[in-house]
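S.K.: sequence first, predicted coordinates after that:
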Amino acid sequence: MPKRLIIACLFAACSLLGVHAVSAMELQESGFWQSDVSAGNLPPVAERVPEAPKTVDLSLRNREFGKQGGTLRTMVTRSKDVRQMVVYGYARLVGYNERYELVPDILAGLDNEDDKKFTMRLRPGHKWSDGHPFTSEDFRYWWEDVANNPLLSPSGPVDFLRVEGELPKVSFPDAHTVIYEWSKPNPQFLQMLAEARPPFIYRPAHFMKPFHADYTDEEELSERLYEARVRSWAALHNRQDNMYKFDNPDLPTLQPWILATKDGKSRFLFVRNPFYHRIDSNGVQLPYIDVVEMQVVAPGLVAAKANAGEVDLQARGLDFKDTAILKKGEAQGNYSTMLWGNGTASQIAIYPNLNYNDEGWRETLRDVRFRRALSLAINRKIINRGLYFGLAKQGGMTVLPVSPFFKEKNRDAWAIRNLDQANALLDEMGLDKRTKEGYRTLPDGRPVWVVIETAGERQEVENALQIITDNWAEIGVKLIMRPLERDILRNRVYAGETMASTWFGWDNGLPQPYTSPGYLAPWDQAFLSWPKWGQYHQTHGEVGEAPDLPAAIELNDLAHQWTQAYTSVDRAVIWQRMVDIHADNVFAIGLLNGAPQPVVVSNRLRNVPEKAIWAWSPGAHFGVHRPDEFFFAE
């Protein structure tokens, strides 16, 4: 989309918005927006940034001060992954810094009173990407008109806002203050705001109100429904309200780049947000990079295109197996291949579905001896050598050594190959009868054939499963691999139609006492071993099934206890117990962790760390490393 079309909706009447100049320093005007400023279509930069912008001194972090300009090329494998720009952009109310400490970002400041009362202070003069003021009205609109509107939010406000069923008291004393308050602690509140996929407890009220029945004339709203070809105003509102999907170029944002491509298919452009709230201490408004170009390519082409020098920054879609070909192309492609650490609890994990619809198989999968036996039979050393040249760490799924809850005992639990022990466990279960082909049989006579469904996106997963196929055959278990498309796989798991699946381990393998342990409890269908237990929690019992395994019930109780704990010591004790339970019960069969993540970086691109951790949570992949501070050298 040409700049003039983007600008057309930015400032219909700048004088009505109450702009304020920044007097603390001389700000440098953006060359990208200069012509629009000169033409009067856009205010000067001093009137675009907040009165007290977020000022970063790059010298304090051993980074270079950059200059604005350039187009950064990157790739995704699906058009819906334009949402990665929200992940990478990482503009959050509060966010993690490079030391994984929570600090205000969009917020000017925040007062936390015993995790019960959170007073959030906004930046006067902060504006949405269309130039409209960002105020407490945007928070009020979301809370009162979206989160608590049964047509827009049938389940009510998002779950992390409930403390033992209690919703917060939310108030808006003035245009720049928002208060969330509970009678009991809500220690996960700030962490959730800093997630890779944030909950967005605010909305651009000025943009959304015309799609809301409480604010728009019925006749006018009917015309919008007709134009959009939807039946209800709620459906129209939800279609417009897609802040995480980031696929609506009309929807204002606070992120460093704004979508400038409408109805894109294979190529998307994102241009610098003229009202972004961060500047460097030299008076240069961030982001440094003017444009991000995101190409959609087939999954198998990411490494080849990176090798050909067709990207400036790429990690998504690259696996460790691609390192050799990436290294070969460095000179000709004018890039470097960095190897970052990996923050997931397991590079590859197998998830037996304890909510599988088949009653006979469900009983078998829920027997901890079966899961332990499968884990004991796996030759992780061969997988590590074959896939990662021995550079990964072998073991079951548990937290990583940088977490205070790491124990070698948990990493090794049921993860050191022992065929005798595995066979003994299966015999003890009564699976001692075999078919003529040598495979064990269930009590009902069916052969023990474990069907593992995959997303078909990572060759390393299929290579590992090929090795495990031979391993499990040694204990009389047949592995059948079934690749599917990612969304189909997840829907099948959630519906209980999948016996077992593979994915990464826990996104956050680096937990601290302040990290919510909700992802270790049966609270979310996204943990593929207990989707229906997660649905039960997420819908407050409306769908799904209540946990009925003692270990899962204990995890559920411990997670609730964590939300009520007052000290970090108490929370740490709870965390450790939950990690120990997972290690002993092998709810997910981890193979190894710490496999290096290749990151391709143009030799012209600066401020990208050479050593870092590639993690979804905490960290938002590139987000915690602040891509708005990356820049191109001449």
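M.R.: That came through, no problem. Note that the structure is predicted; figures quoted are calculated from it, not measured. Numbering: from 1, shown residues only.

S.K.: CA atoms for contacts and neighbours, from now on please.
M.R.: Fine.

S.K.: would you say A583 is within a helix?
M.R.: Yes: assessed by DSSP: H, G, I helix; E, B strand; the rest coil, A583 belongs to a helix.

S.K.: strands of the stretch 101-250 of the chain, start to end?
M.R.: Residue ranges of the strands in the stretch 101-250 of the chain, as given by DSSP state E, counting those that start in this stretch, are 102-104, 109-113, 117-121, 169-174, 177-181.

S.K.: got another, please set it beside the one above:
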Amino acid sequence: MKRAFGLIMSAVIVFSLVAGCAPQTPQVIEKPVTVVVEKQVEVEKQVVSTVMVEKQVAVEKVVQQTVVVEKAVQQTVVVEKVVTPTPVPLTFKEAPMLAAKVAKGELPPVQERLPLEPRVVEGPTGIGKYGDTLHMLDVAALSVPHRLTDHGLLGYNIPTSEYHADVIKDWSWNADYTELTLYLRKGMRWSDGDDLTTEDFSWYWDNVLFNTELRPTGPGYPWVINGVDTKLDVIDDYTLKYTFGSPNPSILDRWGRSSMSSPGQWFWGPSHWQQKFHVGFRDRKELNAEAVAAGFAASATAEPWVAYFNSKSGGYYSGIQWGAALDMPTLRPWNPIEVKQEYILMERNPYFWYVDTEGNQLPYFDYARIEAVGDTELLNLKLTAGDADVSLWWGTFNNIELYKANELSGGYTTLIASYPNECAGGMSFNQAYQDDMVIGDLLRNIDFRRAISLGYDRQNMNDVLYFGLAEKHPAAPLKSMPWWSDTFWNEYQATYDPVKANKMLDDLGLNKRDNEGYRLLPNGQRLAMTLTGDYAYYNIQAEMIIGDMKDLGMEVIYKLLDPTAFGQSLLNNEMQLIGRLGPSRMTLFGRGYPDQWALETSGNEWGRPFVEWKLSKGERGVEPPAEITVHTDKWAEFVSVPSDSPRAAEIGKEYFQYFADQLFFLCGAGIPPQPFIIGNDIGNFPRENLVFASDNNFYHPYYPELWYRK
């Protein structure tokens, strides 16, 4: 009874918090959209201006909209885009620390460091001020530096349903979506001052993507479609064209997540830097000796220079790995100058290509320092002590009362975002498991999966982790997607019925139990399966799953691996039940990077060996059953039409219905709330329309370049 009362009181606190942080307006994005709201509102029009300076630029405002509520009726409101010329200062400005270097002759003037058309953005509180260090916290792998600073060709806006040009100035398609033309920003430079041109794309294309030593299985998806390689044509120094074997509009859905189109490891990078470590531009014997001296050895299939080159290519999620290429040119707002196990220190990029509406080159902060904290309890203590200026990633909702109680002493505010592309307590059934065929056959038995789903107490998970504030959601794309269908719900996902679940397991011949109440397999052994996770925050979810499965007479043994070991175990087909955040890629990004939805990427967990088999053309992995192959092959048609077309909705509904019915993976508590901790002295962080999503690279829509200390 005391626990129930505590939950009720906690829920009251949290509901009050959410009500105070609830978004009141649709976010304005650069393309016209239709936004459905619960109340009739008057929406401001976003103005995208052309500014008259020494260089012509386009102004984009990252703003929260003002609304006037007139009456409580539902209406569709169209957000318009208006283009009008607006004068701005004739000169650009820079941080004092860079001005000092210019004065000493160590840097060219700021107007020579910016492209002809820089990206111009404005934060929700306007113009900031230069100086100081941005302090953030992370865990040992130090992935926050990457997520904080990464920029790609495109970037998603906060709803993760529309993207904008970022590194590139613009793009265009031909009529049938087989030719994509990209337009770069003239005069844009890497952080070492070297020009960014189409050579940085063509060099990587010829020497990395289609190099059999670096890519022995070929470039793969999305560059090979229906067996046809994509062709790259360089038009001039700032224009390039990709020609695909069939329509490929979903490639932009992929690139909208900035990390999927950023330089380094994907399909472009600083050619003048990378060729220094490439065998095509060095003596092979000399380069291999250099690689060995740097600590890289030959593998069973590659010479030492291959691992050496990859270490110098950047693009790593773990900032610790940046130490191997500390002086690699980047396009980040801050570049690493110190990489240690305890922290990463980054300094402003003098060639960063963003400015504010008054011509101030961004970022505002001179430095960014990310501290690694190995223990989650210590991390929470540091968060509540105010040691982080901004924390989006590591706060957990079950600690919401702790965060709220320490706001005054810690000098911060706790905001609530929605997490639209994951499900807490997600669990996948490995359809390729072969080490124990009795267990493997159960995992592949749809009635077994249905029984487990019926015995999966999703509401309890929601109550314990999120005070009931998450949503019940099937293992399917978001309801906001054009291909959503109410039929994705079925009785096995919408219902908690352990009585029926137990009956179904009995009917499968698992009706005998040992003296501890666990079911026995036909061979007399206990029905026991291993659940493997890769992050400590899954531990509580795993405990609840263990309890639910015990009620069904199945023993679940939880195993926590670090992310690297987890990935290797998944690749080795050693897992039975895979525990992570659940069916990811539920947003538009999922069309470009499907993970669980197709056999195209390494993010697939329920059939990773199937992916290996497909990508290697049968040389590795496990051949998938014909039914799975036939269905997942339909993915090619789904991604060949524009996402906003009626045909995409039609195909998508049929395609995702298969996954809703098959239950290869389960969703626990969907669309959970996520706490943001923001220092009270941090400017230009929005207070409304907050979304926390892997699919938009977490930090990108909040423009860290615009943050400053008040």
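M.R.: Looks like it arrived, so ask away. Note that the coordinates shown come from a computational prediction; the quantities given were computed from them, not determined experimentally.

S.K.: returning to what we had before: which among the strands of the stretch 101-250 of the first structure is found nearest to F320 of the first structure?
M.R.: Taking CA to CA as the measure, these were each checked against F320 of the first structure, and strand 102-104 came out nearest at 30.5 Å.

S.K.: how close does the closest one sit to the second structure?
M.R.: On superposition with the second structure, the mean distance recorded for strand 102-104 of the first structure (mean CA distance after the TM-score superposition for the first structure) is 1.8 Å.

S.K.: pull up the aligned stretch in the second structure for that strand.
M.R.: In the comparison with the second structure, strand 102-104 of the first structure aligns to the range 163-165 (TM-score structural alignment).

S.K.: next: stretch 478-495 of the first structure.
M.R.: Counting by TM-score structural alignment, stretch 478-495 of the first structure corresponds to residues 555-572.

S.K.: what does the matching stretch rub up against?
M.R.: Residues from elsewhere that reach stretch 555-572 of the second structure (CA atoms under 8 Å, 6 or more residues apart in numbering): 518, 526-536, 542, 545-546, 549-550, 575, 605, 608-609.

S.K.: among these, which ones are buried?
M.R.: Under a neighbour-count criterion of 16 or more other CA atoms under 10 Å, the subset of the contacts of stretch 555-572 of the second structure counted as buried comprises 518, 526-534, 542, 545-546, 549-550, 575, 605, 608-609.

S.K.: which ones among those map onto strands?
M.R.: Within these, residues falling in strands by DSSP state E are A528, M529, T530, L531, T532, G533.

S.K.: as a markdown table, the residues you listed with distance to D236 of the second structure would be great.
M.R.: Output for these, formatted as a markdown table (distance: CA to CA, whole Å):
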| residue | distance to D236 of the second structure |
| --- | --- |
| A528 | 61 |
| M529 | 58 |
| T530 | 55 |
| L531 | 53 |
| T532 | 50 |
| G533 | 48 |
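
S.K.: between the residues you listed, which is closest to G426 of the second structure?
M.R.: For those, the nearest to G426 of the second structure is G533 (10.3 Å; CA to CA).

S.K.: trace that closest one over to the first structure, please.
M.R.: When the first structure is aligned by TM-score structural alignment, the residue opposite G533 of the second structure is T454.

S.K.: now do its match against E485 of the first structure, distance only.
M.R.: Separation of T454 of the first structure from E485 of the first structure (CA to CA, to the nearest Å) stands at 8 Å.

S.K.: again with S617 of the first structure
M.R.: According to CA to CA, S617 of the first structure stands 24 Å off from E485 of the first structure.

S.K.: what about those two, which has more around it?
M.R.: Looking at S617 of the first structure and E485 with other CA atoms under 10 Å, you find the greater number of neighbours at S617, namely 20 against 12.

S.K.: report the contact partners of that one.
M.R.: S617 of the first structure makes contact with E195, A196, G343, D507, N508 under the criterion CA under 8 Å, 6+ apart.

S.K.: same thing but at 10 Å, please
M.R.: By CA atoms under 10 Å, 6 or more residues apart in numbering, S617 of the first structure lies in contact with 194-197, 343-344, 506-511, 624.

S.K.: what do you get for A373 of the first structure?
M.R.: Applying CA under 10 Å, 6+ apart, one finds that A373 of the first structure lies in contact with 414-415, 417-426, 472, 475, 586.

S.K.: how about a cut-off of 7 Å?
M.R.: If you count contacts by CA atoms under 7 Å, 6 or more residues apart in numbering, A373 of the first structure has them with A422, L425, L426.

S.K.: longest helix in the second structure, please.
M.R.: helix 2-21 (DSSP state H).

S.K.: what separation is there between G269 of the second structure and F201 of the second structure?
M.R.: From G269 of the second structure across to F201 of the second structure, the span is 7 Å (CA to CA).

S.K.: neighbour-wise, which of the two wins?
M.R.: The residue with more neighbours, out of G269 of the second structure and F201 and counting by other CA under 10 Å, is G269; that gives 27 against 19.

S.K.: does P594 of the second structure touch R585 like I think?
M.R.: Yes: at 6.3 Å, P594 of the second structure counts as touching R585 under the criterion of CA atoms under 7 Å.
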